[in-house]
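Novice: Just to be clear, the model below is a prediction. Sequence and coordinates:
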Amino acid sequence: MHRAVVQILDVNDNSSSFEKEELSLEISELITPEARFPVESAHDADVGTNAISSYHISANEHFSIEVETRSDGSKSAELLLEKALDREQQSSYDLVLTANDGGDLRRSATARVLITVMDSNDNAPVFEQEIYRSSVAENAPLGKLLVEIKALI
């Protein structure tokens, strides 16, 4: 009787993939920087160094990606808000999230991340004039228009 130990090594033969090609988030413009938003993890049937090793987000000034390694070795990603949002300046962001595996011949997957910035009542109205003046005659009829005030915003 002979005993043999066979070690099977994983080959990087599977591409990473996201369950959804498009991820949508709605974020209030009042959310402060350092807020985190979990995003869907990519999946890869390969294991070890051939599994998902990193995530990247397309260049932008408001969001970065933070990657956490779970106890089972898998990676999860969160969007990190780096800079305050202002809906009046930009109402949406169209980013690309990329997941890379660690194989010698790297394979990757991408998902579109659509972020809608939700408006908040954060701007005071602006009027055509700073001061409005009016006078009314003592015997003016009921309902007479005294002054018309226009707000621009």
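Specialist: Noted; the coordinates are in hand.
Novice: CA atoms for contacts and neighbours, from now on please.
Specialist: OK.
Novice: looking at it, Ala111 is touching Tyr55, isn't it?
Specialist: No: using Cα atoms under 8 Å, Ala111 is not in contact with Tyr55; the gap is 11.0 Å.
Novice: this is the other structure I want to compare:
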Amino acid sequence: MEMADQRAENNVVSGQPQNSIADFAPPKEPKTKKFTIACAVLASMTSILLGYASLFIKENFNINDVQVKVLRGTLNIYSLIGSALAGKTSDWIGRQYTIVLAGTIFFIGALLMGFAPNYAFLMFGRFIAGVGVRYALMIAPIYTVEISPASFRGFLTSFPEPR
């Protein structure tokens, strides 16, 4: 016993801190917060915004198949504008506000498409919606990664991907 006491005394005297077994244990993972998961799930749902309305457009506007295909296909062209602006916008106003902006742009586009009296106005609404959709699809995964705990990050960022 005297030898152990001398070693402990020597460590105290030498100024070296004594380590316990708890000091060498791996760090505990942070607890998953329900709010974080809810935000990540909502942000990942931005990909749901694509293409469901086109099922009923052909009947309501009495347009042909080519016009429906042009309407559906131009979303990708229109969304180039949103993808070009999304990165700079998110750096300027932040990821959260960019997602809000994307939702607002998409909502305006959806309103324009919903109240469209003719095909040309419908295409204009599709243009606005396309910009908003790409804004959301560019920023939502980045925002999800930033707010997600490490233990759920992979699952939450791949949540909207097709299985």
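Specialist: Okay, I see it. Small disclaimer: the values here were computed from a predicted structure and weren't measured.
Novice: TM-score for these two?
Specialist: Comparison of the two superposed chains (TM-score structural alignment, normalised by the length of the first structure) gives a TM-score of 0.26, and 68 aligned residues with a Cα RMSD of 5.0 Å.
Novice: secondary structure element for Glu64 of the first structure?
Specialist: For the record, residue 64 of the first structure is Ser, not Glu. Assigned by DSSP states H and E, Ser64 of the first structure belongs to strand 63-69.
Novice: contacts for that strand?
Specialist: Residues from elsewhere that reach strand 63-69 of the first structure (Cα atoms under 8 Å, 6 or more residues apart in numbering): 54-57, 75-83.
Novice: Mutual contacts of Ala111 and Tyr55 of the first structure, please.
Specialist: With Cα under 8 Å, 6+ apart, Ala111 of the first structure and Tyr55 have common neighbours Leu97, Thr98.
Novice: Identify the residues contacting the most centrally placed residue in the second structure.
Specialist: Residue closest to the average C-alpha location in the second structure (Cα atoms, centre = their mean): Ala140, at 1.7 Å. By Cα under 8 Å, 6+ apart, Ala140 of the second structure lies in contact with Ala43, Ser44, Thr46, Arg95, Ile99.
Novice: Generate CSV for those, with distance to Met113 of the second structure, neighbour count and secondary structure as supplementary columns.
Specialist: What follows is the contacts of Ala140 of the second structure, written out as CSV (distance: Cα to Cα, whole Å; neighbours: other Cα atoms under 10 Å; DSSP: H, G, I helix; E, B strand; the rest coil):
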residue, distance to Met113 of the second structure, neighbour count, secondary structure
Ala43, 23, 24, helix
Ser44, 24, 24, helix
Thr46, 18, 23, helix
Arg95, 27, 21, helix
Ile99, 21, 24, helix
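Novice: and those as a markdown table, adding distance to Ser158 of the second structure?
Specialist: Formatted as a markdown table, the contacts of Ala140 of the second structure follow (distance: Cα to Cα, whole Å):
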| residue | distance to Ser158 of the second structure |
| --- | --- |
| Ala43 | 12 |
| Ser44 | 8 |
| Thr46 | 13 |
| Arg95 | 18 |
| Ile99 | 18 |
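Novice: Run the chain-centre distance for the helix or strand containing Met3 of the second structure.
Specialist: In this assignment (DSSP H and E), Met3 of the second structure forms part of helix 2-14. A distance of 56 Å separates the centroid of the chain from that of helix 2-14 of the second structure, by Cα atoms, centre = their mean, to the nearest Å.
Novice: same check, this time on stretch 119-136 of the second structure
Specialist: 20 Å.
Novice: what comes into contact with that stretch?
Specialist: Taking Cα under 8 Å, 6+ apart as the rule, stretch 119-136 of the second structure contacts 46-47, 49-50, 61, 71, 74-76, 78-83, 85-86, 98-99, 101-113, 116.
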